[in-house]
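Engineer: Can you look at this prediction? I've put the sequence above it.
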Amino acid sequence: MIATRSRLLLALVASALATPALADEVQVAVAANFSAPLKAIGERFAQDTGHHLLISSGATGQLYTQIKNGAPFAVFLSADDSTPAKLEAEGAAVKASRFTYAIGTLALWSPKAGYVDGEGAVLKQNTFSHLAVANPKTAPYGLAATQTLAKLGLTEAVAAKRVEGQNITQAYQFVATGNAELGFVALSQIYQDGQVKEGSAWIVPAALYEPIRQDAVLLEKGKDQAAAKALLAYLKGPQAAAVLKAYGYRQ
């Protein structure tokens, strides 16, 4: 009888060790440009830890407003480094939890093959009718696009042709649906496994805009959540790094 009970106890212990402890859900606010990579990372994260992600994406500025208004997010993956720092200073994020999880790349893209050349000459030719850009006030990739146009001396030349999306996803959709012939997008939206998935693109030189340092931070609502902390640790690991590289990000 004692031996039987011992074997049962050992079996229960082995089962517990084989199952991820306290598997939970993590509510994540993520900048629109990183939603697809995060979904890919989330699948690996779930397999490795048992935790699952509940993802809400949007423009960084909009997500900031939601967080300040009490949205139940545990982790924030921004498209810049200033917004997480601001949340930290305001007491809405856990101090010393912030780090750069990715460095984004801006691209000029058209779904039409051969339309955008490798030097972005189509901008100076200015024969297009519409140029999609994300809102520079709320979307860091939109700010990078306006900085690029300014560096190229094209701000006034294309001003009447700009169509503005609320975030980088909407800017991409303007181009993808043909409402704009071309537009500035996040490279991650058009890039996979080391190449542009369709159409033609110019990868904008980093010297034309300020670095898009995308910071992650643990929010106050997630400070006691083991799953939230596990996600932040996972973003620093090799599994996440492989996904970042596939989508054209740097670390």
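Structural biologist: Structure's in. What do you need?

Engineer: When you work out contacts or count neighbours from here on, use the C-alpha atoms and nothing else.
Structural biologist: OK.

Engineer: what residues are up against the closest residue to Leu63 other than its chain neighbours?
Structural biologist: With CA to CA, 6 or more residues apart in numbering as the criterion, Leu63 has its nearest non-adjacent residue at 6.7 Å, and that residue is Ala29. Listed by CA atoms under 8 Å, 6 or more residues apart in numbering, the contact set of Ala29 reads Ile55, Ser56, Ser57, Gly58, Leu63, Phe73, Ala74, Val75, Phe76, Leu77, Ser78.

Engineer: Out of those residues, list just those in strands.
Structural biologist: Ile55, Ser56, Ser57, Gly58, Val75, Phe76, Leu77 (DSSP state E).

Engineer: Which pair of these spans the longest distance?
Structural biologist: Maximum pairwise distance among those (CA to CA): 14.0 Å, between Gly58 and Val75.

Engineer: separation between the residue nearest to Ala145 when sequence neighbours are not counted and Ser35?
Structural biologist: In space, not counting the residues next to it along the chain, Ala145 is nearest to Phe184; the distance is 6.2 Å by CA to CA, 6+ apart. Per CA to CA, to the nearest Å, Phe184 is found 17 Å from Ser35.

Engineer: and the comparison structure, right after this:
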Amino acid sequence: MKVRFFRFLLAISAGVAACSAFAGEVQVAVAANFTAPVQVIAANFEKDTGNKVVASFGSTGQFYAQIKNGAPFEVFLSADDTTPAKLDTEGLTVPGSRFTYAIGALALWSAKDGYVDANGDVLKQNAFKHLAIANPKTAPYGLAATQALDKLGLTQAVASKIVEGQNISQTQQFVATGNAELGFVALSQIYKNGKITGGSAWIVPESLHEPIKQDAVILNKGKDNPAAKAFVDYLKGPKAAEVIKSFGYKL
């Protein structure tokens, strides 16, 4: 009986070892707006497949420069569709791997309850001291913010009040800490399961800026890594889709 039990334990150990041997790791560059969703998705991915996601967060423009300079990223989750397309044309991606994983929404947000009205008229009233936006040259949500201000005819009126974050995470922090009364952020940063998680916000109409299509792509450094393809496939699946939608993105 003891011999059988010992063999049983050995079989279990061998199975665990085999699973560990097949488990992999993937280096993923993630646009800052997608920080919260990818953390949930990565945890589910590791639980379901045994593969681990090592994520780095930052602005799309900064990641583009790093990828061009040989950064070890294997998958890139961009905040736009133009940067991955550019990497495609430059031969830095696995052909055919690019797809749109989410369509983002822009929000005008204040950490103060009731400060932002349902129509965003607080912008026109122009009684605030600081308005935070992400750097429009490197962050697609910052570019969308400048497009919205242009459409509203407010670019000149608020120019002296703008404080610029290096990426959308820093922009959100400017508002969260009160260093700016208002800021244009990604809806996903302040939204979960159908509601704003704190403060007050106006979801900027899509007609005021170009669509924020967010594309993912496997980079050349990930072409021979099964975990890279597995993660991208998982991102396309129903479990990830539920997470993405819960943060206010469209698919």
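Structural biologist: Okay, I see it. Owing to the predicted nature of the structure, the values given are computational and were not obtained by experimental measurement.

Engineer: mean shift of the host helix or strand of the residue nearest to Leu63 of structure 1 relative to structure 2?
Structural biologist: Assigned by DSSP states H and E, Ala29 of structure 1 belongs to strand 25-31. Once the two are superposed, strand 25-31 of structure 1 sits an average of 0.5 Å from its aligned residues in structure 2 (mean CA distance after the TM-score superposition for structure 1).

Engineer: and the angle for the following helix or strand past that strand with strand 25-31?
Structural biologist: Scanning forward in sequence from strand 25-31 of structure 1 by DSSP H and E, the next helix or strand is helix 35-49. Counting by axes from the mean of the first three to the mean of the last three CA atoms, to 10 degrees, helix 35-49 of structure 1 lies at 160 degrees to strand 25-31.

Engineer: residue range for helix 35-49 of structure 1 in structure 2?
Structural biologist: Counting by TM-score structural alignment, helix 35-49 of structure 1 lines up with residues 35-49 of structure 2.

Engineer: The matching stretch vs structure 1 - mean distance after superposition?
Structural biologist: With structure 1 overlaid, stretch 35-49 of structure 2 shows a mean distance of 0.5 Å (mean CA distance after the TM-score superposition for structure 1).

Engineer: before we move on, back to that, what's the ChimeraX syntax to select whichever of the contacts of Ala29 of structure 1 are buried?
Structural biologist: Remark: buried members of these, expressed as a ChimeraX selection using 16 or more other CA atoms under 10 Å:
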select :55,57,58,63,73,74,75,76,77,78
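
Engineer: Out of the contacts of Ala29 of structure 1, which comes closest to Ala226 of structure 1?
Structural biologist: Distances from Ala226 of structure 1 to those, taken by CA to CA, are shortest for Ala74, at 10.5 Å.

Engineer: Okay, strands next: where are they in the stretch 101-250 of structure 1?
Structural biologist: 106-110, 131-134, 162-165, 182-186, 191-192, 195-196, 200-203, 212-218 (DSSP state E, counting those that start in this stretch).

Engineer: Give the full set of residues in contact with the residue nearest the centre of structure 1.
Structural biologist: With distances taken as CA atoms, centre = their mean, Phe34 lies nearest the centre of structure 1, 2.0 Å away. Each residue near Phe34 of structure 1 by CA under 8 Å, 6+ apart is listed here: Ala79, Ser188.

Engineer: run the last query once more with 10 Å
Structural biologist: Counting by CA atoms under 10 Å, 6 or more residues apart in numbering, Phe34 of structure 1 touches 57-58, 77-79, 102, 104, 168-169, 186, 188-189, 214, 244, 247, 249.

Engineer: How about Phe76 of structure 1?
Structural biologist: Contacts of Phe76 of structure 1 (CA under 10 Å, 6+ apart): 27-31, 56-57, 60, 63-64, 67, 83-84, 87, 93, 98, 215-219, 222, 232.

Engineer: Apply 8 Å and report the result again.
Structural biologist: So Phe76 of structure 1 contacts Val28, Ala29, Val30, Pro84, Ala216, Val217, Leu218, Leu219 (CA under 8 Å, 6+ apart).

Engineer: Apart from its neighbours in sequence, what residue is nearest it?
Structural biologist: Ala29 (4.8 Å).

Engineer: Then Thr169 of structure 1?
Structural biologist: Thr169 of structure 1 sits nearest to Ala32 (CA to CA, 6+ apart), 5.9 Å away.

Engineer: Verify the contact between the one you found and Ile168 for me.
Structural biologist: Yes - shown here, Ala32 of structure 1 and Ile168 form a contact pair, counting by CA atoms under 8 Å, at 6.3 Å.

Engineer: what is in contact with those two at once?
Structural biologist: Ala59.

Engineer: Have a look at these two and say which one is more surrounded.
Structural biologist: A count of neighbours by other CA atoms under 10 Å puts Ile168 above the other of Ala32 of structure 1 and Ile168, at 32 against 23.

Engineer: Can you tell me how far the more buried one is from Ile41 of structure 1?
Structural biologist: To Ile41 of structure 1, Ile168 of structure 1 is 20 Å away according to CA to CA.

Engineer: again with Val122 of structure 1
Structural biologist: 35 Å.

Engineer: rewinding a little: mind checking how far the residue nearest to the centre of structure 1 is from Tyr234 of structure 1?
Structural biologist: Phe34 of structure 1 is 15 Å from Tyr234 of structure 1, by CA to CA.

Engineer: what's the answer for Arg213 of structure 1, then?
Structural biologist: 18 Å.
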